[in-house]
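Engineer: Provided below are the primary sequence and the corresponding predicted coordinates.
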Amino acid sequence: MPIRVSSDELPEAGPSRNSNSPRSSPGLDGDDDLIEEEGWTKETFENRSITKQNPAATPLLRTTMDKLKEVITRIEEGLELAKETAIALEDSKQDEPSIDDVEAAFFKALDQRQLLDIRIEALKELMAQLQAGQDFPNIESSYEELATPKETEYLAKSKRAKYKNSTEYAEFRSAIWEINHTTACPPVSQWLEKGPDDESDDDEIDIGGTTQTYRCPITLTLYQDATTSNKCGHSFSRAAIMDLIDSAKKQRRVSKCPVTGCAAVLEKSDLKANPSLQKRADEFARRERRREDEREEGDDTIAIDDDEEDGDY
């Protein structure tokens, strides 16, 4: 993924000029949507030395990094959509086979995000080295030396090695499990085949085995306008956590997270609406009502049978 630098932005790192040839805007090699503009192309581009004295070098690296972060945001939106799709499929039919296809897409998105994280870390390292005074005769080569080995190492891992400690995958599996089960979700390794180089089961710590709660730890009732803390990740009904914070301020004390064992100090600015969690809470309530109705219908059937046996009509 070489970094393209336009001569307009970085005088010391430009291409051979040709007024009749198109120029690609600064971007990443391998992208299919590089915009061809006047000046240089991928074919005429030449790597030039990048130094700390080049004022455009660091901003260009930072801009590239920001664009990768934007892609990660879209990937995470896709992860949430995949989870909602799997929930809907499981709700329509237990162990619906097409959930496997959704899971495969979920894995692919996790992989893409991890590879982007590796690339972002490589860009950060390049920026740090540049600020420390290191020159880069060929920044593309330097980037590849930082990123490629880590990408290769990650892609060589088995599914179990890649996803067994993934919080997102644990939530994905738990959300599916709770649709048709009332017991705790098994560890995620149940769905992840072990690779030949994986550690023994005795050495593993699985994520899973818990059930998702949709009750506010303050009101002990189902979430109303679910809100999540950016600091500790705990969730609450919005009005309840806001009242708790306001009450603490009136008493001139810090407002600690009300979840047992959490020492995070919360401010209103730390809270963010969580419509996805609220949607799952609403769906959970709907399933509970449906199960209750089914139990009541079952009781009525039993009562009718007993009456018939006694000869009471």
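Structural biologist: Received it, and whenever you're ready, just let me know what you need.
Engineer: going forward, measure contacts and count neighbours with C-alpha atoms only.
Structural biologist: OK.
Engineer: can you tell me which residues contact the spatially most central residue of the chain?
Structural biologist: Among the residues of the chain, the one closest to the centroid is residue 76, at 4.2 Å (C-alpha atoms, centre = their mean). Each residue near residue 76 by C-alpha atoms under 8 Å, 6 or more residues apart in numbering is listed here: residue 109.
Engineer: residues of the helix or strand it falls within that come out buried?
Structural biologist: Per DSSP states H and E, residue 76 falls inside helix 57-92. Judged by neighbour count (16 or more other C-alpha atoms under 10 Å), helix 57-92 contains these buried residues: 57-58, 60-61, 64-65, 68-69, 72, 75-76, 78-79, 82-91.
Engineer: after it, next one along is what?
Structural biologist: Remark: after helix 57-92, the chain's next helix or strand is helix 99-131, criterion DSSP H and E.
Engineer: and the biggest strand by length in the chain, how far out from the chain's middle?
Structural biologist: Longest strand in the chain, counting residues (DSSP state E): strand 18-24. Chain-centre distance of strand 18-24: 40 Å, with C-alpha atoms, centre = their mean, to the nearest Å.
Engineer: now do stretch 175-182
Structural biologist: On C-alpha atoms, centre = their mean, the centre of stretch 175-182 falls 21 Å from that of its chain.
Engineer: what's the answer for stretch 129-137, then?
Structural biologist: Computed by C-alpha atoms, centre = their mean, the chain-centroid distance of stretch 129-137 equals 33 Å.
Engineer: first to last residue in that stretch, what's the distance?
Structural biologist: Taking C-alpha to C-alpha, to the nearest Å, stretch 129-137 runs 13 Å from one end to the other.
Engineer: Now do the buried residues in that stretch.
Structural biologist: 130, 136.
Engineer: hold the first one in mind and look at this next one:
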Amino acid sequence: MAGRDVPFSFSSLDSSISSLKNCQTYVDTGMDIATGVALDLLQSGCDTVDVESMESVMLEYAAVNRDLNNYIKAVEETIGKLKQKSPEEIPNLKDLVQERYSTLQSKNNDDELRRTDKFIQFKEQLRDLRKQMGMPSEEPDVDLDEDEDIAVTQSIDNFICAITQVEMVNPVKNKVCGHSYEKEAIEKMIQDRHKKMKLARCPRIGCEYHDVQIPDLVPDTALKRAIEVHNKKPSR
């Protein structure tokens, strides 16, 4: 009889794993909010320390996400092994999962938190917003006076979509080559090319990336904010 109860217990655990995976959505949402707050702080001219505090928040979220992934992995691997053995009695899953989880956690390296996609995108958005708004970068201070007008002109050029040739409203950034386009325009271009069984080349002149995919595109929040700020400024 005990053996017959095991599948039922595993089925219940599968449902619990799904609930844990849903928690990852909340972590992603938290990281998106933290990115938005950091961009707001930067855009409003707040002290660098305030902006950097959001970097710490992002790293904390990344650590939570890593720990959550390790726990889910520990549960899934433990259940997988038990299902293969078809135990006659329900084992102490808590201890088995904790043992596997501890093993996975022992391999953690905090440097890897800075290499997660969300954190990299966070740093890129801050860097791009500083660039688009003509702000000093995080690099050592340099004299920007002579290059100010050139930088502003280059930024304005970056506001124009290579496909529509008009200023972007909802820009997305290609994670592969780094170029940005109007979301609707680039998605339509990709879909049209794929219908013809052809690759979609990046429309930016000089770019050699020849296989743009919709999953490559992420919202370019920094560029969108820079365009909005520029449009609010009185013309000189």
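Structural biologist: Nice, I can see it. It should be emphasised that the depicted structure is a prediction, and the values quoted were computed from it without experimental measurement.
Engineer: picking that back up, what does the residue nearest to the centre of structure 1 align to in structure 2?
Structural biologist: Taking TM-score structural alignment, the alignment pairs residue 76 of structure 1 with residue 28 from structure 2.
Engineer: Residue 175 of structure 1 versus residue 38 of structure 1, what's the distance?
Structural biologist: Taken as C-alpha to C-alpha, the span from residue 38 of structure 1 to residue 175 of structure 1 is 51 Å.
Engineer: And the two? Which one has more around it.
Structural biologist: More neighbours surround residue 175 than the other of residue 38 of structure 1 and residue 175, with 20 against 15 (other C-alpha atoms under 10 Å).
Engineer: Quick one: map the more buried one onto structure 2.
Structural biologist: Under the alignment (TM-score structural alignment), residue 175 of structure 1 pairs with residue 125 of structure 2.
Engineer: Next: residue 261 of structure 1.
Structural biologist: Under TM-score structural alignment, residue 261 of structure 1 pairs with residue 209 in structure 2.
Engineer: Can I take it that that match is in a strand?
Structural biologist: No. Secondary structure of residue 209 of structure 2 (DSSP: H, G, I helix; E, B strand; the rest coil): coil, not part of a strand.
Engineer: quick one: the residue nearest to the centre of structure 1 from residue 309 of structure 1, how far?
Structural biologist: 59 Å.
Engineer: How about residue 247 of structure 1?
Structural biologist: Applying C-alpha to C-alpha to residue 247 of structure 1 and residue 309 of structure 1 gives a distance of 61 Å.
Engineer: Looking at these two, which is more packed in?
Structural biologist: For residue 247 of structure 1 versus residue 309, the count of surrounding residues by other C-alpha under 10 Å is larger for residue 247: 14 against 9.
Engineer: Check which helix or strand the more buried one maps to.
Structural biologist: Here residue 247 of structure 1 is assigned to helix 238-250, by DSSP H and E.
Engineer: and that helix, how far out from the chain's middle?
Structural biologist: The answer for helix 238-250 of structure 1 is 29 Å, by C-alpha atoms, centre = their mean.
Engineer: Packing partners of that helix?
Structural biologist: Here helix 238-250 of structure 1 touches no other helix or strand, going by 3 or more C-alpha pairs under 8 Å, 6 or more residues apart in numbering; DSSP states H and E.
Engineer: In the following helix or strand past it, which residues are buried?
Structural biologist: Where DSSP H and E defines the elements, the next helix or strand beyond helix 238-250 of structure 1 is strand 271-273. Buried residues in strand 271-273 of structure 1, counted by 16+ other C-alpha under 10 Å: 271, 273.
Engineer: Can you get me the centre-to-centre distance for strand 271-273 of structure 1 and its chain?
Structural biologist: On C-alpha atoms, centre = their mean, the centre of strand 271-273 of structure 1 falls 17 Å from that of its chain.
Engineer: which parts of the helix or strand that it is followed by are buried?
Structural biologist: Downstream of strand 271-273 of structure 1, the next assigned helix or strand under DSSP H and E is helix 275-309. Buried residues in helix 275-309 of structure 1, counted by 16+ other C-alpha under 10 Å: 277, 278, 280, 281, 282, 283, 284, 287.
Engineer: List the residues that contact the fourth one.
Structural biologist: Taking C-alpha under 8 Å, 6+ apart, we find residue 281 of structure 1 in contact with 214, 222, 223.
Engineer: That one pairs with which position in structure 2?
Structural biologist: In structure 2, residue 281 of structure 1 lands on residue 223 (TM-score structural alignment).
Engineer: And that match, how far from residue 232 of structure 2?
Structural biologist: Residue 223 of structure 2 is 14 Å from residue 232 of structure 2, by C-alpha to C-alpha.
Engineer: Look up how far residue 85 of structure 2 lies from the residue lying farthest from the centre of structure 2.
Structural biologist: Relative to the centre of structure 2, the most outlying C-alpha is that of residue 1, 48.4 Å out, by C-alpha atoms, centre = their mean. Distance, residue 1 of structure 2 to residue 85 of structure 2, using C-alpha to C-alpha: 17 Å.
Engineer: try residue 196 of structure 2
Structural biologist: Taken as C-alpha to C-alpha, the span from residue 196 of structure 2 to residue 85 of structure 2 is 51 Å.
Engineer: for residue 41 of structure 2, same thing?
Structural biologist: Computed as C-alpha to C-alpha, the residue 41 of structure 2 to residue 85 of structure 2 distance reads 55 Å.
Engineer: next one: residue 98 of structure 2
Structural biologist: 19 Å.
Engineer: now swap in residue 129 of structure 2 and tell me
Structural biologist: For residue 129 of structure 2 relative to residue 85 of structure 2 (C-alpha to C-alpha), the value is 55 Å.
Engineer: same check, this time on residue 209 of structure 2
Structural biologist: Taken as C-alpha to C-alpha, the span from residue 209 of structure 2 to residue 85 of structure 2 is 49 Å.
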